[in-house]
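*Asks:* coordinates only, sequence not included:
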């Protein structure tokens, strides 16, 4: 092994790239064994694996992913297109995608689209094609994937989150309708005559779904449907909209389309002297980590972002491998988390 190490050292001094054969000589194994270790195979005994890894470290060897891709036909990379990195849902879904991809031995390449236009979508797909990815996940909040004149490059395996894309693409989403109905039912079951809605931006798919489900839920119970007020997902927008809701003496219950806007709503109600939940009950959506630390702790609808990310990666890999995946949406269930921000209406 010393002789092999000296040979490799000489090659490195001449500027030559360290090869898999060099690692094999130093570790005293075959090149096939080095390849299996590089690819994460579990068929190599631990002692041999450690010896190969030590040789890689000593020599500064980096596996040639491009060469592996040419041989296997796979780049072991998933492309992810996102339209915003500022919302809790997108960040937590992206985190879950990265973790699930890593468990499957894949990396991710992230492409943010600054301007959500059709040209922006096509440009993102073109960039991913140049960067060599095996499949694409799109975290989509805006009305683009359903546009008739959007034509994606052929041969791409595409899975979409937060969209109403048609059956051309696999889709994974939180059960927006079920979660919203649970929130509305919780407030009505407490005795509130109706539920006001602090909605997300009108161009957002999930905000649109929650607003539609809110209307349907009230209609199913025979309740009046108040005019919604709109925010942009931020706590500041929730505060501004909350000032209008706080001024309405008939408002005793509010369903906010996300927890951040609910936070701003709580501030507005407090400033206008309306106590939560004694005067007004509030339910959010997301169950962000801070929701239990709001004042009062927020009743909310919990989304399972980890499961959304896991299903997105699973569907992308099934399509990549030519396995049966099926059209349509895969809906991830939600859960009502009851805390201190909801109570029966004032008598």
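*Replies:* Happy to help now that I have it. Quantities reported herein were computed from a predicted structural model and do not represent experimental measurements. Residues are numbered from 1 along each chain as shown.
*Asks:* make it CA atoms for all contacts and neighbour counts henceforth
*Replies:* Noted.
*Asks:* which residues in the protein form strands?
*Replies:* 77-82, 107-112, 135-139, 158-161, 170-174, 196-199, 229-230, 253-256, 281-286, 299-302, 329-332, 335-337 (DSSP state E).
*Asks:* can I get these in TSV with distance to residue 39?
*Replies:* As requested, those are arranged in TSV below (distance: least, CA to CA, whole Å):
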stretch	distance to residue 39
strand 77-82	13
strand 107-112	13
strand 135-139	19
strand 158-161	25
strand 170-174	28
strand 196-199	47
strand 229-230	50
strand 253-256	47
strand 281-286	37
strand 299-302	37
strand 329-332	31
strand 335-337	39
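*Asks:* Okay, residue 82 and residue 111: tell me how far apart.
*Replies:* 6 Å (CA to CA, to the nearest Å).
*Asks:* of these two, who's got more company?
*Replies:* Of the pair residue 82 and residue 111, residue 82 is the one with more neighbours under other CA atoms under 10 Å, namely 23 against 18.
*Asks:* wait, that one sits on residue 109?
*Replies:* No: under the contact definition of CA atoms under 8 Å, residue 82 does not touch residue 109, with a separation of 10.9 Å.
*Asks:* I'd like to know how many residues surround residue 185.
*Replies:* Residue neighbour count, defined by other CA under 10 Å, stands at 18 for residue 185.
*Asks:* what does the one 4 residues further on give?
*Replies:* Taking other CA under 10 Å as the neighbour definition, residue 189 ends up with a count of 12.
*Asks:* just residue 22 next, same as before
*Replies:* Here the neighbour count serves as a burial measure; for residue 22 (other CA under 10 Å) it reads 23.
*Asks:* Quick one: residues contacting it.
*Replies:* The contact partners of residue 22, by CA atoms under 8 Å, 6 or more residues apart in numbering, come to 4, 8.
*Asks:* let's see it at 10 Å
*Replies:* 4-5, 7-9, 11, 28, 31, 34, 55-56, 59, 61 (CA atoms under 10 Å, 6 or more residues apart in numbering).
*Asks:* Quick one: which of these is the most crowded by neighbours?
*Replies:* For these, the largest neighbour count, defined by other CA under 10 Å, is 25 neighbours, found at residue 34.
*Asks:* Test my guess that it contacts residue 53.
*Replies:* Yes: with contact defined as CA atoms under 10 Å, residue 34 counts as touching residue 53 (8.7 Å).
*Asks:* In addition, the following structure is provided for comparison:
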């Protein structure tokens, strides 16, 4: 019976023979790929000083042998665990969920895994607990999505963990990536005014939301600059239910001819309330939303809305975080702004002629 030579082919024969009882090692991968153990280590640690043909040969050998990188050993060697943490206050919100989805996809492309902690109550203790949970699981950095609690200067977070905020107000404490909330809200308001509506009512998101506050401020500023009356703001909670509840009140007012809703779900509830009251959209009342959810173009009528690029938000968040983790940069303040776009559909039109009075609401 011939012996198995100590060659790549021999290693492959041993690998598939089932004789090995221990997990495959870097030495086994090196033998199968015909490279040195140092080269396997470079590939396992995603180092750049390996040519592509050799890298693919090593990766193929890893797949054949079922080799799994020892993350603890890699962390000791590189100081990185290849794990990103995400803290979110509400994953049921459309924007938060889509941003998280993008973060996970982009992180995977960069060779990182993602661990998520959901904070249900925006208190200092809850945020610190979420940080403790993620840091105990050895994350290299953390993304916080719409973290209103970080507005408070008294909140102390563990030092040494790179942070980036998505859709939140960092002040000068943390780097942040945000959709240009003000530009989107201004575009929605100015669109309705340009159609001839005497003013625009606003159905805002929660008062403790950074995004909602900025949209409401931009709406108010746009009306004042246009010399239009400023109606009272109604506050919802981003849900269709809150849009419907507030919409029932707005539907009884015939001086309401245009409404800018803080997000598409509240706009959907508003449209339902208007329909039940016999107010047609857009013949009697024009409605603009915010987000451009997947269903927006299929509503009846299709919804005019402000499209946010949540995928770009996720990409930018990971990019900023990796600049800190891998590049060692020290970053603070708003460093990236993603521009939204007004998508005009059939839910907006000029006001009915009987309602063009400029009487203050």
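*Replies:* Cool, got the structure. Nothing here was measured: the structure is a model prediction, and the numbers come from that model.
*Asks:* Superposing both, give me the TM-score.
*Replies:* Here the TM-score of the superposed chains, computed with TM-score structural alignment, normalised by the length of structure 1 as the reference length, equals 0.92; 343 aligned residues with a CA RMSD of 2.0 Å.
*Asks:* Find residues that contact each of residue 34 and residue 53 of structure 1.
*Replies:* Shared between the contact lists of residue 34 of structure 1 and residue 53 (criterion: CA under 10 Å, 6+ apart) are residues 23, 27.
*Asks:* and whatever residue of structure 1 lines up with residue 155 of structure 2, what does it touch?
*Replies:* Aligned counterpart of residue 155 of structure 2 in structure 1: residue 150 (TM-score structural alignment). Residue 150 of structure 1 is in contact with 117, 118, 119, 121, 122, 144, counting by CA under 10 Å, 6+ apart.
*Asks:* Would you mind putting these into TSV with distance to residue 73 of structure 1 alongside?
*Replies:* TSV is the format used below for the contacts of residue 150 of structure 1 (distance: CA to CA, whole Å):
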residue	distance to residue 73 of structure 1
117	32
118	30
119	29
121	25
122	24
144	31
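*Asks:* Could you give the number of residues near residue 23 of structure 2?
*Replies:* For residue 23 of structure 2, the number of neighbouring residues by other CA under 10 Å comes to 11.
*Asks:* quick one: what's aligned to it in structure 1?
*Replies:* Using TM-score structural alignment as the criterion, the counterpart of residue 23 of structure 2 in structure 1 is residue 17.
*Asks:* contacting residues for its match?
*Replies:* Taking CA under 10 Å, 6+ apart as the contact definition, residue 17 of structure 1 lies against 8, 11, 60, 61, 62.
*Asks:* contacting residues for the fourth one?
*Replies:* If I follow you right, that is residue 61 of structure 1. The neighbours of residue 61 of structure 1, taking CA under 10 Å, 6+ apart as the test, are 17, 18, 19, 20, 22, 23, 53, 55.
*Asks:* What distance do you get for the aligned residue in structure 2 for it to residue 60 of structure 2?
*Replies:* Taking TM-score structural alignment as the criterion, the aligned counterpart of residue 61 of structure 1 in structure 2 is residue 67. Taken as CA to CA, the spacing of residue 67 of structure 2 relative to residue 60 of structure 2 amounts to 10 Å.
*Asks:* residues shared between the contacts of those two?
*Replies:* With contacts taken as CA under 10 Å, 6+ apart, the residues that reach both residue 67 of structure 2 and residue 60 are residue 29.
*Asks:* Residue 260 of structure 1 pairs with which position in structure 2?
*Replies:* Match for residue 260 of structure 1 (TM-score structural alignment): residue 265.
*Asks:* For the stretch 1-150 of structure 1, which segments count as helices?
*Replies:* Along the stretch 1-150 of structure 1, counting by DSSP state H, counting those that start in this stretch, helices occupy 2-13, 20-27, 31-38, 46-59, 65-72, 88-103, 118-131.
*Asks:* related to what we said a few turns ago, residue 238 of structure 2 versus the match of residue 260 of structure 1, what's the distance?
*Replies:* Applying CA to CA, one obtains 6 Å for the distance of residue 265 of structure 2 from residue 238 of structure 2.
*Asks:* Which neighbours do the two have in common?
*Replies:* Shared contacts of residue 265 of structure 2 and residue 238, defined by CA under 10 Å, 6+ apart, comprise 93, 94.
*Asks:* Neighbour count: those two, which is higher?
*Replies:* With other CA under 10 Å as the criterion, residue 265 of structure 2 and residue 238 differ in neighbour count, and residue 265 comes out ahead with 27 against 23.
*Asks:* which residues does the more buried one contact?
*Replies:* Neighbouring residues of residue 265 of structure 2 by CA under 10 Å, 6+ apart: 93-94, 237-244, 271, 289-293, 295-296.
*Asks:* if you set the cut-off to 8 Å instead, what comes out?
*Replies:* Per CA under 8 Å, 6+ apart, neighbours of residue 265 of structure 2: 238, 239, 240, 243, 289.
*Asks:* how much space between it and residue 327 of structure 2?
*Replies:* 40 Å.
*Asks:* Also residue 256 of structure 2?
*Replies:* Counting by CA to CA, the gap between residue 256 of structure 2 and residue 327 of structure 2 amounts to 53 Å.
*Asks:* neighbour-wise, which of the two wins?
*Replies:* Shown here are residue 256 of structure 2 and residue 327; by other CA under 10 Å, residue 256 has more neighbours (21 against 10).
*Asks:* what's the distance between the residue nearest the centre of structure 1 and residue 78 of structure 1?
*Replies:* Structure 1 has residue 93 as the residue nearest its centroid, 1.7 Å off, counting by CA atoms, centre = their mean. Distance of residue 93 of structure 1 to residue 78 of structure 1, computed by CA to CA: 14 Å.
*Asks:* Aligned to residue 31 of structure 1, what sits in structure 2?
*Replies:* Under the alignment (TM-score structural alignment), residue 31 of structure 1 pairs with residue 37 of structure 2.
*Asks:* Same question for residue 220 of structure 1.
*Replies:* Aligned counterpart of residue 220 of structure 1 in structure 2: residue 225 (TM-score structural alignment).
*Asks:* That's all I had, so thanks and see you.
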